[in-house]
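Colleague: would you be able to build a 3D model of this:
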Amino acid sequence: MAEQDTTSALAPRLAEQIRDKLIAGELKPGQRLSEAALSADLDVSRNSLREAFRLLTKEGLLRHEPNRGVFVATPSMSSIIDIYRVRRTIECRAIANAYPNHPAVARMRAAVEHARAARDAKDWLTVGSQNMVFHAAIVDLADSQRLNAFYAQTAAELRLSFGLLDDPELLHAPYVDLNAAILGKLEAGDTQEAAAALETYLLQSERTVLAAFSRAAF
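Modeller: This is a model prediction of the structure:
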């Protein structure tokens, strides 16, 4: 009973760690997850890991196939459309009502600077990860822990949709400067203009990801 209680208590933290790996782009759509490798990497028992898998499967981030194992989910076209609907609702509102000197703005600035350095090095995985940091910081502008927790799941699904593109440079390179432009408007106090620019940005990003989805062979 004690072991079961420990497993149940540990599972949400493990699920968060795996979710972070998804957001960082370390796990790809359709990838089979090795229980042995992941339990060793996270230094946990397989029972705890299986409970975390169950939680993430319920969230739609993983899928279980009988007699085959656990796989990273591949987003559907409808889920991609819904993800971007959620992003426009949350992010545009957060930045429109933002305080230009909010602590999250410094994190946005750091993400832009790190993304520029990674772009110069052609390190597109890091560029993508810094893009995720930038947009998570936008959500932080709303000062809502509930929104932050909700957005973490959305961000994991979003990064999986990015994994559908064969050319990560096509997806990530243009948005480094677009992020910088949005940040500049926010820092200048032009929050409504920043929100409008972000909405245009998100519509462009959605079209790019949906086009990649339509070309992908599943």
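Colleague: going forward, measure contacts between C-alpha atoms and count neighbours the same way
Modeller: Noted.
Colleague: quick one, helices of the protein?
Modeller: In the chain, the helices defined using DSSP state H lie at 2-23, 35-42, 46-58, 77-96, 103-120, 124-140, 145-162, 168-187, 191-215.
Colleague: buried stuff in the fifth one?
Modeller: Spelled out, that is helix 103-120. 104-109, 111-112, 114-116, 118-119 (16 or more other C-alpha atoms under 10 Å).
Colleague: what two of those are the furthest from one another?
Modeller: Ala104 and Arg119 (22.4 Å; C-alpha to C-alpha).
Colleague: the nearest residue to Leu14 once chain neighbours are set aside - how many residues pack around it?
Modeller: Spatially, and ignoring its direct neighbours in sequence, Leu14 is nearest to Ala52 (5.8 Å; C-alpha to C-alpha, 6 or more residues apart in numbering). Residues within reach of Ala52, counting by other C-alpha atoms under 10 Å, total 23.
Colleague: alongside the first, I'd like the structure of this one:
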Amino acid sequence: MATTGPGPGGLAEDRALLGRTSTAERVADILRTRIADGYFPPGERLVEDAIGKALGVSRNTLREAFRLLTHERLLVHELNRGVFVRVLAVEDVTDIYRTRRLVECAVVQGLGKPPYPLDGLDAAVSGGERAAEEGDWAGVSTANIHFHRELVGLAGSARTDELMRGVLAELRLAFHVVDDPRRLHQPYLVRNREIVEALRTGRRDAARRLLADYLDDSRAQLVEAYAKLITGLPA
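Modeller: Below you'll find the model as predicted:
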């Protein structure tokens, strides 16, 4: 008779791995969010002792979380120096927007019949507008990221949500090296509102076109500003 494996008893030896992996994933999620929200800017070294103490986790767990985020291209490990938040190249920014256009436009195009659940999008737009009134352009950037997360969330796909969570966190790395966040983010407050209103009135195709143009313009603006900054030219 053919055997199918060692049986479930041997899995007991792996029980400890479950807790460690689960904790590492939760730590990675916390750090990913902090990176996306700008708490750890590009180029910053992540200090193991300080972060481990703050989160109450072991060094091994923290290193596993760092490994996960390195795989997601949010961190880089430099030999004998440590772990750093990644600084993107212009090619990275272009590829991020290519991915965003493919995914976000497909989500909007694939929506069923209206009405759509727009509370999350409304909240993100209103949050961005309030932050702009207060001159909080980092807050505007965060609200804009939330807007696109909510937009992708309309697909009701956990896999798509997970993909875009990493993509948008990586995008935020580029936002943080731009020296004029108002110029970068202000034009899209109105455009976010236009997309929501198109969806509210059931104009899915119009929303997709608005989104595609939005992403193309945002990519061109960010790439231009980013290229000037990283080559040392005046922005």
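Colleague: TM-score for this pair?
Modeller: Put the two chains on top of each other and the TM-score (TM-score structural alignment, normalised by the length of the first structure) is 0.93; 217 aligned residues with a C-alpha RMSD of 1.6 Å.
Colleague: quick one: the helices of the first structure as CSV, columns for distance to Arg68 of the first structure too.
Modeller: Output for the helices of the first structure, formatted as CSV (distance: least, C-alpha to C-alpha, whole Å):
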stretch, distance to Arg68 of the first structure
helix 2-23, 20
helix 35-42, 12
helix 46-58, 14
helix 77-96, 24
helix 103-120, 37
helix 124-140, 29
helix 145-162, 21
helix 168-187, 29
helix 191-215, 25
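Colleague: nearest residue to the counterpart of Thr61 of the second structure in the first structure in space, please, no chain neighbours.
Modeller: Matched by TM-score structural alignment, Thr61 of the second structure corresponds to Ser48 in the first structure. The shortest distance from Ser48 of the first structure to any non-neighbouring residue, by C-alpha to C-alpha, 6+ apart, is to Thr7 (4.8 Å).
Colleague: next, count neighbours for the counterpart of Ala169 of the second structure in the first structure.
Modeller: By TM-score structural alignment, Ala169 of the second structure lines up with Ala156 in the first structure. Ala156 of the first structure has 20 neighbours, counted by other C-alpha under 10 Å.
Colleague: swap in Ala137 of the first structure?
Modeller: 23.
Colleague: Arg46 of the first structure too?
Modeller: 15.
Colleague: the closest residue to it other than its chain neighbours: neighbour count?
Modeller: Nearest residue to Arg46 of the first structure, sequence neighbours excluded (C-alpha to C-alpha, 6+ apart): Ser39, at 6.0 Å. A total of 17 residues lie near Ser39 of the first structure under the criterion other C-alpha under 10 Å.
Colleague: touching, Ser39 of the first structure and Asn47? I think so.
Modeller: No: with contacts counted by C-alpha atoms under 8 Å, Ser39 of the first structure stays clear of Asn47, the gap being 9.3 Å.
Colleague: about what we covered before: tabulate the buried residues of helix 103-120 of the first structure in a markdown table, adding columns for distance to Ala196 of the first structure.
Modeller: Formatted as a markdown table, those follow (distance: C-alpha to C-alpha, whole Å):
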| residue | distance to Ala196 of the first structure |
| --- | --- |
| Ala104 | 19 |
| Val105 | 17 |
| Ala106 | 21 |
| Arg107 | 21 |
| Met108 | 17 |
| Arg109 | 19 |
| Ala111 | 21 |
| Val112 | 19 |
| His114 | 24 |
| Ala115 | 22 |
| Arg116 | 23 |
| Ala118 | 27 |
| Arg119 | 25 |
